[in-house]
Structure formats: C-alpha cells, structure tokens
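# Coordinates only, no sequence provided:
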C-alpha cells in the first residue's frame, strides 16, 4: 500500500502546509508513510495517528520507531467517529483514502474533526473520485460541492474548497480542505 499510494500521499503532505511547531493528526495512517513525511515537516511539533487496524498500528510504529521513541509521534488504534483527543488539540488533521469508509455518514467524522481542531486549524482529506477513461466518476463535482462542501460549511468550516490532485494508477485524486474559524 505504501508504494501503491506513494504519489497521492506525497502530494497530500506537500499541500498540508505543516509548520515546524504544528500538532498534526493523521486519521487512518495505514503503514505510516504519511506519518513519516508529516514528522519531517513538524520538526518542533508532534504527530499523532489513529487507525482502526492493530496490524497497521504495529507496522506504522515499526516504520516510525525513532520518532515514536522520542515522543514526537504517537500512534494508536481507534475510530475516527470517536477521536480520543481533547477539543482544540490539533493545528492540522490529514486523512488519505479513508473517505470511502466514513462517506455514508460524513457528519460524524467531520464534527469529530471539527471538535479536535484548534481555531484556525485545517482539515485536509484526499481520496480517489474516479478512474481515467470511465464514463462517470464515483464522486462527481456536484456531489463534492453539494454534499461534502455544503456539509462542512454547515458544521462550521470556512475556506472550504477542493483541489484536483495527481493521477495515480489511472485513478484521479482530489483533496478537500476546510478551516475551523479562529476565535473572535
């Protein structure tokens, strides 16, 4: 999976705008490649990850052993619908290829992310929305704009947008971004 998703993982981390002091959460980190890339950007910050699979937690801890030992990376098993973090904890929340599992009820996922983001914090999630050469995308632009972006705005996200991403293995990718408003 690391090699298979390398292109969109690298691209997602490159547009996440992670700053050296950021506290970053990755939801559904798999084997931990994005965790590794995020940790290199958050040089004075911390990277956390949550994944449903005990096997993936083990693999990601192996891949990121040094950073886990030093306490700069914390990886645990858990669900995106019930994030085990306090409110206003993260500057960035990133998720790659998890949309498919929470898309049946994105409200739960998005409200949990909104809760744990700091004011001014950003959510960025990337997913495949279609395949080259196919007549119709799995998730077309109307679905993304009318369903996902509208829901994010209703929850309270601002600066909600999407950005076309790389084509990898014939699949088209897209990133959706939203910001939690800063406290007034």
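All right, it came through fine. Note that the structure is a prediction, hence the values are computed from the model and not measured.
# For the rest of this, base every contact and every neighbour count on C-alpha atoms.
Noted.
# what about residue 58, neighbour count?
For residue 58, the count of nearby residues is 17 (other C-alpha atoms under 10 Å).
# er, residue 40 actually
Counted with other C-alpha under 10 Å, residue 40 comes out at 15.
# Also residue 29?
Residues lying near residue 29 (other C-alpha under 10 Å) number 26.
# and if you look at residue 38?
Residues lying near residue 38 (other C-alpha under 10 Å) number 30.
# thought it was touching residue 12?
No. If you go by C-alpha atoms under 8 Å, residue 38 and residue 12 don't touch, sitting 10.0 Å apart.
# Helix or strand: which one has the residue located most distally from the centre of the chain?
If you look at how far each residue of the chain sits from its centre, by C-alpha atoms, centre = their mean, the farthest one is residue 135, at 28.0 Å. Residue 135 belongs to no helix or strand when elements are defined using DSSP states H and E.
# and it, how far is that from residue 129?
Distance, residue 135 to residue 129, by C-alpha to C-alpha, to the nearest Å: 13 Å.
# one more structure, for comparison:
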C-alpha cells in the first residue's frame, strides 16, 4: 500500500508508523478544536463518540477533560483501533474508553446515544459527506454537540495546492460554508471557528 493511502486506512507496520505520526502532528490541532466547545454552557457529556479515532489521542484528551464521561471511538482501520486501545490501556481497563472497527456510514450505536460527537481530521475521507453527517447527527441526543476539525480549508490563496493534496491523498476538503450548510441540513445549529494563522477550522453544531 502506498503511504498516501495509509492516511485513509492505516494498515500493518507502516500504518502504525503513520498513526503515531498523526497522533503527534494533530495534538495541538486537537487541543485547539476541543477548546472551541469548552465555553458551551451546560456541556458536561456523559457519552462521547470520536469518529475516526486514529491512534486514540483525542479520546485520551476527551477523557481528561470530561472525567465522568465514557468515550467510544470508531475507525475503519483495525490497526488504528489496536493502537487506540494499546495507548489507552489503563482507561480501557477502567471502562472509560472503548474502540472498535466501524464506519461513519454505519455507526454501531442507537440513535440519540451521545452527548458529544467529535471528528478530528477525518470528514474529508467520509464516503458521502451529506449522508454521513446526517447519520452521525442522528446519534446525538437533543442538545448534543458535534465537533468537526480540519487543519486545512480553502482560503482563496491555497486552493490550487489544496486541490493537489486532495488528489494525492483521496480527500474531499470543502469550503467552510459548504460544510456548515450540510451540518445545518443535518439538524445542527452550526458555528464556524477558524485560526487564520494556521488555516485551521472547527465546526461546532448543536442538535436541535
């Protein structure tokens, strides 16, 4: 498997290396993204889902921020799930974190199961963004929050380079207003936050 494909679905020893790289590379981005929901009044999640959990870094941060919560992770990569559970073995043994192989298109949880759903650096790999957003939103309780974070968005200056990156890695990075519109269509009242210096974006949607 080419290394470019490992970012979509890490496999084997090479995939594990990519997962560890992403854990470190996305640490600051993840912290910034989670910071965008910290001011939401009354957000004290008891049930959390992280879609595309990768190496489990976000799950660990979520468990630290919300110690009374149980956090589930899903990923299409079996290797990513193994790394997540290895990395968070203590939290897993305590019943605070779990992870399994699954797709955003077929989430193995009932509707209205979660108070918070997160997706860090993954929406652009989802097979059908409109349908998958609606599917994920349906797993939120009323008043639940969805956080989607990306380290890239089209800003009018990077569009050509971003287009080349999308072709190389099989991504579909949309303009911010299009992502927000799809979240609204899924029943989420959505705000968009950006870090223009780093070209990061966070979409925060609340289920109505």
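Happy to help now that I have it. Not measured: the values here are computed from a predicted model.
# counterpart of residue 203 of structure 2 in structure 1?
When structure 1 is aligned by TM-score structural alignment, residue 203 of structure 2 is paired with residue 176.
# and the residue lying closest to its match once chain neighbours are set aside, what does it touch?
Counting by C-alpha to C-alpha, 6 or more residues apart in numbering, residue 176 of structure 1 lies nearest to residue 162, which is 4.3 Å off, once chain neighbours are set aside. Residue 162 of structure 1 makes contacts with 174-177, as judged by C-alpha atoms under 8 Å, 6 or more residues apart in numbering.
# closest to residue 20 of structure 1 among these?
Closest to residue 20 of structure 1 out of the contacts of residue 162 of structure 1 is residue 177 (20.0 Å), distances taken as C-alpha to C-alpha.
# Helix or strand: which one has the residue nearest to residue 176 of structure 1?
Per DSSP H and E: residue 162 of structure 1 is located in strand 158-168.
# in that strand, what's buried?
By neighbour count on 16 or more other C-alpha atoms under 10 Å, the buried set for strand 158-168 of structure 1 is 158, 160-162, 165-168.
# With stretch 42-57 of structure 1 instead?
Using 16+ other C-alpha under 10 Å as the test for burial, stretch 42-57 of structure 1 gives 42, 45-53, 56-57.
# same question, stretch 97-106 of structure 2
Neighbour-count burial for stretch 97-106 of structure 2, with 16+ other C-alpha under 10 Å as criterion, is recorded at 97-105.
# swap in stretch 54-62 of structure 2?
Per 16+ other C-alpha under 10 Å, stretch 54-62 of structure 2 contains these buried residues: 54-60, 62.
# Read off where it ends up in structure 1.
Under TM-score structural alignment, stretch 54-62 of structure 2 corresponds to residues 30-38 of structure 1.
# my guess is residue 184 of structure 2 contacts residue 190, does it?
Yes. Under the criterion of C-alpha under 8 Å, residue 184 of structure 2 makes contact with residue 190 at 6.2 Å.
# Show me the common contact partners of those two, please.
Common neighbours of residue 184 of structure 2 and residue 190 (C-alpha under 8 Å, 6+ apart) are residue 205.
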